[in-house]
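**Q** Below are the sequence and a predicted model; questions follow.
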Amino acid sequence: MMRTEKISARGVVVVTAAGSEQGRRTAQELLDSGWCVAVTARTVTELARIMPGMSGHRLLAVAADPGDPRQVERLLNRVLGRFGRIDSVLGAESSIVSAWRRRTPTEGTAAA
């Protein structure tokens, strides 16, 4: 059984394309502001490049190709298994946003 982390008062955000400089900065700002953050990039190499300086129990990194529906589902399952919910998805990966919206009631959710 997976252990669910205590959710911060701020909530849980998935940052897609975290391998980009903008994605990395966004993830770091959210962590610094008290959010639980799941970062995703297409490869482990991309994630390894952005991870120095980011750490803590409120961070989850998952390599996932947004073009592969199975990897998107695995990403969502990992985030939900770790944090118990997803409050927002930030980034341009529409396949991840679409999959998340199919799972989540639309009331009180945000995607950017």
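**A** Great, that's in hand. Numbering: from 1, shown residues only.

**Q** going forward, measure contacts between C-alpha atoms and count neighbours the same way
**A** Will do.

**Q** So what's the gap between the longest helix seen in the chain and the chain middle?
**A** Secondary structure of the chain read by DSSP state H shows that its longest helix is helix 69-83. Computed by Cα atoms, centre = their mean, to the nearest Å, the chain-centroid distance of helix 69-83 equals 9 Å.

**Q** and it, what does it pack onto?
**A** Where contact means 3 or more Cα pairs under 8 Å, 6 or more residues apart in numbering; DSSP states H and E, helix 69-83 is packed against strand 59-63, helix 94-103.

**Q** if you compare those, which one is most tucked away?
**A** strand 59-63 (a mean of 21; mean count of other Cα atoms under 10 Å).

**Q** Contacts for that one, please.
**A** Identification of contacts with strand 59-63 by Cα atoms under 8 Å, 6 or more residues apart in numbering yields 31, 36-44, 47, 75, 78-79.

**Q** Give me the buried entries from those.
**A** For the contacts of strand 59-63, a neighbour count by 16 or more other Cα atoms under 10 Å gives the buried set as L31, C36, V37, A38, V39, T40, A41, R42, L47, L75, R78, V79.

**Q** one step back: take the contacts of strand 59-63 and keep only those in strands.
**A** Among those, the members found in strands (DSSP state E) are C36, V37, A38, V39, T40, A41.

**Q** try it against this one:
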Amino acid sequence: MTKNKYDFSKKTVLITGAGSGIGRAITKAYLDNGANVVIVGRRESALLETVSGYEKERYLIIAKDISIPENSVKIVESAVKHFGKIDVVVNNAAVLVNGEIQDMLLSDWEKIRSINIDAFVYLAQAVYPELLKSKGNLVATSSVSGSFGDWGQSAYNATKHAINGFVRSIALDWGTDGIRVNAVAPAFTKTEMTLGIGNTEKELQPFINRIALGRPGRPEDVAPAVLFLSSGDATYITGTILTVDGGTSASSGQPHIG
């Protein structure tokens, strides 16, 4: 999963949205680099698939809805009770709802806001005392959509703009406490969340035309960046939104000609 090895032995990492896609890849990367992990998601069966083949004593599965405020407190309490501490939090859970604002159902906005924004706030509040003790750090999964606009994604983009704002501001607030806060920002990445997008060569071509490296992202492209930001190699990096986008955001938006 990672070309370089990071020493996460004796570290406890809490990861949300760990049942598929980027969250699953991140979980495996931490396990491969020696960490104990607490993995959170709605479906226990999916979480079990994520940790299949790893020693049971190295992971704790928590199947809970993170959009419910009190669940974040319960998750943190369970993690500390099981492993004794929390060193790293990876706030990865997110949902995507496409559509223009005038057509969006209020229930869709409630869903995307509660998972992408509210759950981030609840977990940050709940885990702060533990990160203060461990002098740990938090890494969020944002998106290049948090820095720019996209057609038909106003709600999703707004939530990712919010995450970027939280990351930068919390990094300032928590910096003197010895806690680092950063984010990774992928572009179009083939995961369960993007099923139905770019499934044929013709549908995929507009995305490829914007990607300097000529292919969509994979979850395995994102995981190493998360490990780096939470590792001892990044001890002077905080408040950063690290793009992991194959060069997508290097473009001015002009079409690829020639």
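**A** Nice, thanks for sending it over. Values in this document were obtained by computation on a predicted structure and should not be read as measured data.

**Q** what TM-score do we get after superposing?
**A** Their TM-score after superposition, calculated using TM-score structural alignment, normalised by the length of the first structure, is reported as 0.78; 105 aligned residues with a Cα RMSD of 2.2 Å.

**Q** want to throw the helices and strands packed on helix 69-83 of the first structure into a markdown table with distance to G19 of the first structure?
**A** What follows is these, written out as a markdown table (distance: least, Cα to Cα, whole Å):
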| stretch | distance to G19 of the first structure |
| --- | --- |
| strand 59-63 | 10 |
| helix 94-103 | 16 |
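
**Q** of all those, which lies closest to A27 of the first structure?
**A** Using Cα to Cα as the criterion, the shortest distance between A27 of the first structure and those is 9.0 Å, found for strand 59-63.

**Q** Now do the SS call for V13 of the second structure.
**A** Under DSSP: H, G, I helix; E, B strand; the rest coil, the three-state class of V13 of the second structure is strand.

**Q** List the contacts of it.
**A** With contacts defined as Cα under 8 Å, 6+ apart, V13 of the second structure is in contact with Y30, A35, N36, V37, V38, I86, D87, V88, V89, V90.

**Q** repeat for R102 of the first structure
**A** R102 of the first structure sits next to no residue when contact means Cα under 8 Å, 6+ apart.

**Q** quick one: it from T40 of the first structure, how far?
**A** With the distance defined as Cα to Cα, to the nearest Å, R102 of the first structure ends up 19 Å from T40 of the first structure.

**Q** Of the contacts of V13 of the second structure, which is the nearest to V226 of the second structure?
**A** After measuring the contacts of V13 of the second structure against V226 of the second structure - Cα to Cα - the closest member comes out as V90, at 8.1 Å.

**Q** Can you get me a residue count around that closest one?
**A** Taking other Cα atoms under 10 Å as the neighbour definition, V90 of the second structure ends up with a count of 25.

**Q** Figure out the helix or strand that it lives in.
**A** Counting by DSSP states H and E, the secondary-structure element that holds V90 of the second structure is strand 88-91.

**Q** tell me what that strand is packed against?
**A** strand 12-16, strand 137-141.

**Q** Go through those strands and name the closest to Y122 of the second structure.
**A** Between Y122 of the second structure and these, the shortest gap by Cα to Cα is with strand 12-16, which sits at 12.3 Å.

**Q** Just want the angle from that closest one to strand 59-63.
**A** Comparing the axes of strand 12-16 of the second structure and strand 59-63 via axes from the mean of the first three to the mean of the last three Cα atoms, to 10 degrees yields an angle of 30 degrees.

**Q** one step back: looking at the helices and strands packed on helix 69-83 of the first structure, which is closest to R70 of the first structure?
**A** Judged by Cα to Cα, the one of those that comes nearest to R70 of the first structure is helix 94-103, at 10.5 Å.

**Q** Tell me what angle that closest one forms with helix 69-83.
**A** 60 degrees.
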